[in-house]
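[1] Structure, please.
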Amino acid sequence: MSGAPSVLDAAFAALADPTRREILSILAQGDATVSELAAPFSMSLPAVSKHLKVLEVSGLISRSRNAQFRPCHLERAALDDVADWVDEHRRVWDERLDKLDEHLKNLQRREEGADGN
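    All right, here's what the predicted structure looks like:
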């Protein structure tokens, strides 16, 4: 998995922008053209195209050619990779926090026991 960190870096960088997250939400409903994706935003088509380029380079979307249209498509597998990374790190931190919680409870019980003597 040598290329994975750079893929994840690109995906997280793309997801850092609220406009790009909204574009992904729209694409979760189905493929859309640049014009359709631009409609909810008060920005130019070139500005939306720049966001789409970032999403495409990150692997989160792909674009195909259908006559004169280039519909955008959400690449769910790329989002699954991001979700898997988050889930794995959440699991690790949950385990660490559970151990810390248990340790603090043990310390508290010891202190309560020492105060009782």
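
[2] switch to C-alpha atoms for all contacts and neighbour counts from now on
    Fine.

[3] I'd guessed Arg20 sits against Leu55; true?
    Yes. Using C-alpha atoms under 8 Å, Arg20 is in contact with Leu55, at 7.2 Å.

[4] Alongside the first, I'd like the structure of this one:
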Amino acid sequence: QAFGEGFATMVKSDLVEDPAAVMSSWKDGSVVQSWLLDLLAIAFKSDPTLQSMPPVANESGEAKWMIEAALELGVPTPATAAALYARQTSRGGADDILRVVSTMRAQFGGHVTKIDEIATH
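    Predicted coordinates:
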């Protein structure tokens, strides 16, 4: 999840010309080096923008099981829960939720929702 968010931020940034190269460089001597970054570096070689991959993250049920077990044991798991919610949101189905949130924001604060505009404040 964190690598994906970092990649998306670099893609949107004017400061980074080659997000794939930046992420690939992390695997060599960075504090975030990992096997997962090695796998990403392989993927970036064949598709530097990852556009061939659908923007959907399926779930196997393991994260949900882990969160349920952690709740029963009183162990906080906010990062795992956020990652699970991101996977669920990627499949769609959150449109009604987001419509309600946007409607409430418009009603209580006059917030205008604009499609394809990133909030900067």
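
[5] care to give me the TM-score?
    The pair, once superposed, lands on a TM-score of 0.30 when counted by TM-score structural alignment, normalised by the length of the first structure; 67 aligned residues with a C-alpha RMSD of 4.7 Å.

[6] between Arg20 and Leu55 of the first structure, who's got more neighbours?
    More neighbours surround Leu55 than the other of Arg20 of the first structure and Leu55, with 24 against 19 (other C-alpha atoms under 10 Å).

[7] Quick check: the gap between that one and Leu104 of the first structure.
    Using C-alpha to C-alpha, to the nearest Å, we find Leu55 of the first structure at a distance of 44 Å from Leu104 of the first structure.

[8] where along the second structure do the helices fall?
    Ranges of helices in the second structure, per DSSP state H, are 2-12, 19-25, 35-46, 62-73, 78-90, 95-109.

[9] Also the first structure?
    For the first structure, applying DSSP H gives helices covering 4-15, 18-27, 34-38, 45-57, 76-116.

[10] buried ones in the second one?
    With burial defined by 16 or more other C-alpha atoms under 10 Å, the residues of helix 18-27 of the first structure counted as buried are Arg20, Ile23, Leu24, Ile26, Leu27.

[11] elements contacting that helix?
    On a contact count with 3 or more C-alpha pairs under 8 Å, 6 or more residues apart in numbering; DSSP states H and E, helix 18-27 of the first structure meets helix 45-57, strand 72-74.

[12] Distance to Arg109 of the first structure added to these, as TSV?
    Formatted as TSV, these follow (distance: least, C-alpha to C-alpha, whole Å):
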stretch	distance to Arg109 of the first structure
helix 45-57	52
strand 72-74	52
